[in-house]
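Student: I need the structure of the sequence given here:
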Amino acid sequence: MFLYLNVLLLIGFLGPLALGDILVATPKGTVRGRELLSPGNRTFYGFTGIPYAKPPVGELRFQAPVEADQWEGVINATQDPNECFQVNSDSERENENCLFVNVFTPTLNVSAKLPVVLGIYGGSFRSGSAGYGRGGPDWFVERDIVIVSFNYRIGPFGFLSTNDIAIPGNAGLKDQQLALKWTYDNIAQFGGDPKHITLQGQSAGGASVTFQLLNLRNEGLIKAALVESGSAICPWAYLSGPNNLNYAQRLATVVNNNSSLGNNSGEFIKEFLQGVEARNIDAASAILYSQGIPLPTLEVEHDGAFLTQSMYEQLEAGQILKVPIFIGINSEEYISLAGNLENLQNIAKRYDSDNLKLVPRQFSGSNATLAAKLIKEAYVGSDTFSNKLGAMVQFYSDSSFTKSIIRFAELYSHFSPAVYFYQFSYKGPMGIYEYAIDGADNVAHGEEGHYMSITKAGSFDNTDYTKFPASDVTTHWRLIELWSNFYKYGNPTPTPVDLLENITWPPATEDDPKGFVYLNINETLQLKYGPKSPKYEAWKEAFENYAQRPFVTY
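Tutor: Below you'll find the predicted structure:
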């Protein structure tokens, strides 16, 4: 949504006060903000670069974050903060001292108690940052919503694990949890209501939101959740302990100029990597990029562990925060594969030559053969993927994203007060992406965000409505209306309005005999049943009949 865009430079700290300074006193100290102007000519206030944790350096590298110390004087929170180190990126803006929070608010009246959105950026757990920069949450601030964004550690700095207590893993998820606690403790000073915080995220940010719902220590901090194109049970959102340890060992070896360290214990790896320059670790992660990255993982039991149980099994058992959730998918999450037809053809040939590649690690032996046959028939029947490249795209969209997101929503519906499921199917120039292929839909991963976050890049300016067809502008306002309603009321359609075609959107439940209801957002708004049917039903049948429990992902 409004949080994917890269940001600018460093945090300023301490300076003389000037007449008319915009100051807010937080429990840790005072911050100076700036006035901003929304596209609707509404003045609001931005505070960017407030520390919520101590710099995670030295002995704090790879470890759980520690609350920021109090400060004297005034932090100049008027420029975007450092970015955390990103895998396969080399920017002077990257810095290990990156754990900052940003607040955008229409008022500084502490009595206002406005609804709050805490956004978590995506980026596959290897990239992303938060700030104002070239884009922003202006359209939501215009709706009297307080928007909070923050940086969390990604790549090895955020997710390295040695599969023991030396580097237990999930430091990035723990950063998110501390930022949530900071928001709860501080947001009233910025006009927000700490008892009305909605977590929001897209892609890895969406998965992160659901990871936070799986941590019961967050009870009472989250009012609702909005999840775009991700979930904790997506296969790309998890790495097993042994694979994490293997990555940590390889990372240390590369940092050591590919020379053996002679000791592969977790404690030894931790002490070695905590003693080298951060940019050396960052460079090593780029070298290892094609071999994978560290990800959220199950930790060994210890005080402060974020996640120790299988995500799927924990969700199915209802061991999860039970709040209203707005969750959904885009119509073809992996349509970007159509951007390189030669590569797509090669992928299709590999799947045609070995159908067992169609099923994930939960399937083995003869059950894997049966499941692969079922999945292949669902996409191409007796034909081949080489002859139906659109079906190859559909398979990737569903196996990586949609099946896991739909399943999360179905299971969550057994425990949540309300689950609102959507599919974003509208294709227009404001979405930017232009991928297309016969046999697949065409709305790409992340496309909905361009309708809701201010974007100005080159000649593209989504605040200039004269550059877009009327249907794009209508879709833009519809998404903002739906999202804003949920942020405010926990319901995307609390009352019938013409803009939303007077739809009343009912919560979904897996037990509905008509199917799992969802809102299809296209040129018109339609309530439908059974997202991604019948292919999703084939996946569900495969898991129910042939997969080996317990599941971690789906």
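Student: going forward, measure contacts between C-alpha atoms and count neighbours the same way
Tutor: Noted.
Student: in stretch 63-72, what counts as buried?
Tutor: If you call a residue buried by 16 or more other CA atoms under 10 Å, then stretch 63-72 has these buried ones: 63-65, 67-68.
Student: mind jotting down where the helices sit in the stretch 251-400 of the chain?
Tutor: 266-274, 278-287, 311-316, 341-353, 365-380, 389-397 (DSSP state H, counting those that start in this stretch).
Student: which other helices and strands contact the first one?
Tutor: By that I understand helix 266-274. Other elements packing on helix 266-274 under the criterion 3 or more CA pairs under 8 Å, 6 or more residues apart in numbering; DSSP states H and E are helix 241-255.
Student: in the stretch 351-500 of the chain, which spans are strands?
Tutor: Using DSSP state E, counting those that start in this stretch, the strands assigned to the stretch 351-500 of the chain run over residues 419-424, 456-457, 460-461.
Student: figure out which of those is closest to residue 109.
Tutor: strand 456-457 (30.6 Å; CA to CA).
Student: rewinding a little: now the helices of the stretch 251-400 of the chain as a markdown table including mean neighbour count and distance to residue 489?
Tutor: Supplementary listing: the helices of the stretch 251-400 of the chain in a markdown table, determined by neighbours: other CA atoms under 10 Å; distance: least, CA to CA, whole Å:
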| stretch | mean neighbour count | distance to residue 489 |
| --- | --- | --- |
| helix 266-274 | 17 | 46 |
| helix 278-287 | 20 | 42 |
| helix 311-316 | 20 | 25 |
| helix 341-353 | 15 | 43 |
| helix 365-380 | 18 | 39 |
| helix 389-397 | 23 | 31 |
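Student: which residue, neighbours along the chain excluded, lies closest to residue 61?
Tutor: The spatially closest residue to residue 61, leaving aside those adjacent along the chain, is residue 274, at 6.2 Å (CA to CA, 6 or more residues apart in numbering).
Student: who wins for proximity to residue 528 among the strands of the stretch 351-500 of the chain?
Tutor: Across these, closest to residue 528 is strand 419-424 (CA to CA), at 9.5 Å.
Student: quick one: that closest one to chain centroid distance?
Tutor: Centroid separation between strand 419-424 and its chain, computed with CA atoms, centre = their mean, to the nearest Å, is 16 Å.
Student: again with stretch 417-433
Tutor: For stretch 417-433, the distance to the chain centre is 16 Å (CA atoms, centre = their mean).
Student: helices or strands up against the lengthiest helix in the chain?
Tutor: Under DSSP state H, the helix in the chain containing the largest number of residues is helix 470-489. Helices and strands in packing contact with helix 470-489 are listed as strand 114-120, helix 138-141; criterion 3+ CA pairs under 8 Å, 6+ apart.
Student: please give the structure of this sequence too, so both can be compared:
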Amino acid sequence: MMYCKLSFITMVCWMFACKGAFVHSDQNHQELSSYPSDDAKQMPNDDISFDDTIASLDDNLAAVEQMEEEKYVHARDTNSKYGADDDPLIVRTKNGRVRGLTQTAATGKVVDTWYGIPYAKKPIGQLRFRKPIPIDKWDSVDPNFILNATKPPNSCIQNIDTLFGDFAGADMWNPNSPLSEDCLYLNVVVPKPRPKNCTVLVWIFGGGFYSGTSTLEVYDPKILASQENVIIVSMQYRVTSLGFLYFGTPDAPGNVGLFDQLMGLQWVHDNIAAFGGDPENITLFGESAGAVSVSLHLLSPLSRRLFRQAIMESGSPTAPWAVISREESIRRGLLLAKLLGCPHSPNSIPLVVDCLRNVNASVLVREEWVTHGVCDFPFVPVVDGEFLTCHPKDCVRNRDFKNASLIMGSNSEEGYYFILYFLTDLLRNEEDIRITRQDFLHAVGQLNPDMNELAKQAIIFEYTDWMSPDDPVKNRDALDKMVGDHHFTCNVNEFAHAYAEAGNNVYMYFFNHRSSHNLWPSWAGVLHADEINYVFGEALNPKKRYLPAEIDLSKRMMRYWSNFAKNG
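Tutor: Predicted structure coming up:
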């Protein structure tokens, strides 16, 4: 159990770089914009007029609205046999041709998009719980067949969050495309004019391995791709028990959600050149469980050759929720089987899997929350001996990882989001929440149910402000730091430190800007995942009416991320 007190300098987005050592002072501060680069790769001008920025965006708004109705002009409603090879929206992949569409970002810039390209066979029927199988060529029967890739793909089966009703701050993370087990698809967004040997960023979404989808509005890549002239790829992968049930057999090997990602990465490496991308310059980036996934690809001997560097937002493989033991994963799987009325003896695993394979997928995931601690997500990666050959802590200790440049960081209030879902009576979604000393002491036990009394007392001692132990605001904020440090911030720092000591370039950020669009109570501060809107450029959408300083912040973050991807 490791907790830590933060010592970051407080500013909107603070970054430092190090090689061979973990830097702790401003003396060694180095911004990502210090990379040798041409004008196209420079940071936005610090003297830029915010009024000019808004005026320029407003000038584009009318054009954006006019083009909105026409953005699907290049798409066909169904898969087609017809289409000329000189059509730039028809791309020949190793599996066959795909037809995309031209879209306009909210800024008025244009991109070409291919939605829902299949990268594996449908994981249904007997393939449920199994590793993905490469998809067959779709033009093997009819060489004239062209796959229509103009509609967002299905989201993988998961539960819908209804705890806060239609509250937009929570509902924004619910899937916005149909739920289905048939979900192994990826999306490619390419700037126009079509580049050659373009830098590629592959986004892996988060969601605790129990939720998430690449199609969320907050992940819309059109602004980032067009603004920074990079190709953005995003993929669906199986979550919940459908992606992470483990019994150590070919029928339920575990980590199949990670194997989905691996197959998606292999597809990108094999095919992205046809879209104008450079297969030797691929950067993975992800947030939360997506960041954990990225870090596990750094550790996996199967993934390392498929990308060059990585960006991890609020996630590390050494987080306590990131990887569980095989024994614990089997225990959870058998408990799920019991709840569903299936055989649940450890001596009858084939019968257990066969029964679970025939349960309706929606019923399966509805019953699977078999854990009881905060951030204790039920079905997550395991050390399976194939994708993961060592526990992340051991991999890090032995430096058994891909040497690569990294960006890592966390937000100032990482814990509140999860406490809001866990202690629903104590931390309600309303203003002016205060926590008495007695409630604080009780909450420590609720948040850490598996800890012994000595450990709980150590946590209380560490996170109590002993100058004012009864302060209800400080007690409330201590709960956030307790959860955020343990589950996110400390392990991010730990992983970054290990990578830097191995001689790698490690760039860190600390995000503490509370967005003017944040819908949660003001005391919740800068929540887990709040930086995503700025990374993908939502602030540049004039319809959203972000503040001028927020537009500038988003431009800077997009430039930091893309310059890193381009230059390492």
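Student: overlay the chains and give the TM-score.
Tutor: Structural agreement between the two chains, given as a TM-score (TM-score structural alignment, normalised by the length of the first structure), stands at 0.75; 460 aligned residues with a CA RMSD of 3.2 Å.
Student: rewinding a little: most packed of the helices and strands packed on helix 470-489 of the first structure?
Tutor: strand 114-120 (a mean of 27; mean count of other CA atoms under 10 Å).
Student: counterpart of it in the second structure, which residues?
Tutor: Using TM-score structural alignment, the residues of the second structure aligned to strand 114-120 of the first structure are 198-204.
Student: need the helices of the stretch 251-400 of the first structure in a markdown table (columns: distance to residue 248 of the first structure).
Tutor: Formatted as a markdown table, the helices of the stretch 251-400 of the first structure follow (distance: least, CA to CA, whole Å):
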| stretch | distance to residue 248 of the first structure |
| --- | --- |
| helix 266-274 | 7 |
| helix 278-287 | 10 |
| helix 311-316 | 23 |
| helix 341-353 | 29 |
| helix 365-380 | 31 |
| helix 389-397 | 29 |
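Student: how about these, which one is nearest residue 123 of the first structure?
Tutor: Taking the helices of the stretch 251-400 of the first structure one by one with CA to CA, helix 278-287 is closest: 15.1 Å.
Student: roughly how far is that closest one from the heart of the chain?
Tutor: 23 Å.
Student: for stretch 168-185 of the second structure, same thing?
Tutor: Computed by CA atoms, centre = their mean, the separation of stretch 168-185 of the second structure from the middle of its chain amounts to 14 Å.
Student: re earlier: the residue nearest to residue 61 of the first structure -> the second structure?
Tutor: Counting by TM-score structural alignment, the partner of residue 274 of the first structure is residue 357.
Student: check residue 71 of the first structure too.
Tutor: Here residue 71 of the first structure is matched to residue 138 in the second structure, going by TM-score structural alignment.
Student: so that match touches residue 95, yeah?
Tutor: Yes - contact criterion CA atoms under 8 Å: residue 138 of the second structure and residue 95 qualify, at 6.2 Å.
Student: number of nearby residues for residue 246 of the first structure?
Tutor: One way to gauge burial is a neighbour count; for residue 246 of the first structure, by other CA atoms under 10 Å, it gives 15.
Student: what's the match for it in the second structure?
Tutor: Alignment note (TM-score structural alignment): residue 246 of the first structure maps to residue 331 of the second structure.
Student: check which helix or strand covers the residue sitting nearest the centre point of the first structure.
Tutor: Centre of the first structure computed as the mean C-alpha position; nearest residue by CA atoms, centre = their mean is residue 205, 1.1 Å away. In the assignment (DSSP states H and E), residue 205 of the first structure maps to helix 204-213.
Student: residue 88 of the first structure: what's it in contact with?
Tutor: The contact partners of residue 88 of the first structure, taken as CA atoms under 8 Å, 6 or more residues apart in numbering, are 282-283, 285-287, 289.
Student: using JSON lines, lay out those together with distance to residue 341 of the first structure.
Tutor: Compiled in JSON lines, these are given as follows (distance: CA to CA, whole Å):
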{"residue": "282", "distance to residue 341 of the first structure": "32"}
{"residue": "283", "distance to residue 341 of the first structure": "31"}
{"residue": "285", "distance to residue 341 of the first structure": "29"}
{"residue": "286", "distance to residue 341 of the first structure": "27"}
{"residue": "287", "distance to residue 341 of the first structure": "27"}
{"residue": "289", "distance to residue 341 of the first structure": "23"}
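Student: ok, of those residues, which one's closest to residue 16 of the first structure?
Tutor: residue 282 (36.2 Å).
Student: circling back: list the ones among the buried residues of stretch 63-72 of the first structure that fall in helices.
Tutor: Within the buried residues of stretch 63-72 of the first structure, no residue falls in helices by DSSP H.
Student: looking at the residues you listed, which is nearest residue 24 of the first structure?
Tutor: Minimum distance to residue 24 of the first structure across the buried residues of stretch 63-72 of the first structure is 16.8 Å, recorded for residue 68 (CA to CA).
Student: now do the closest residue to that closest one other than its chain neighbours: how many residues are near it, please.
Tutor: Counting by CA to CA, 6+ apart, the nearest residue to residue 68 of the first structure once its immediate chain neighbours are dropped is residue 53, at 4.0 Å. Close neighbours of residue 53 of the first structure, defined as other CA under 10 Å, add up to 21.
Student: now swap in residue 384 of the second structure and tell me
Tutor: Tallying neighbours of residue 384 of the second structure according to other CA under 10 Å, which is how burial is gauged here, yields 18.
Student: one more: residue 194 of the second structure?
Tutor: 15.
Student: looking at this, it is in a helix?
Tutor: No - the assignment for residue 194 of the second structure, made by DSSP: H, G, I helix; E, B strand; the rest coil, is coil rather than a helix.
Student: correct me, but it touches residue 273?
Tutor: No - contact between residue 194 of the second structure and residue 273 fails when scored by CA under 8 Å: they sit 11.3 Å apart.
Student: which SS class is residue 320 of the second structure?
Tutor: With three-state DSSP as the basis, residue 320 of the second structure sits in coil.
Student: that one matches what in the first structure?
Tutor: Residue-level alignment of residue 320 of the second structure against the first structure, with TM-score structural alignment as criterion, gives residue 235.
Student: its match: neighbouring residues, count only.
Tutor: Residue 235 of the first structure has 17 neighbours, counted by other CA under 10 Å.
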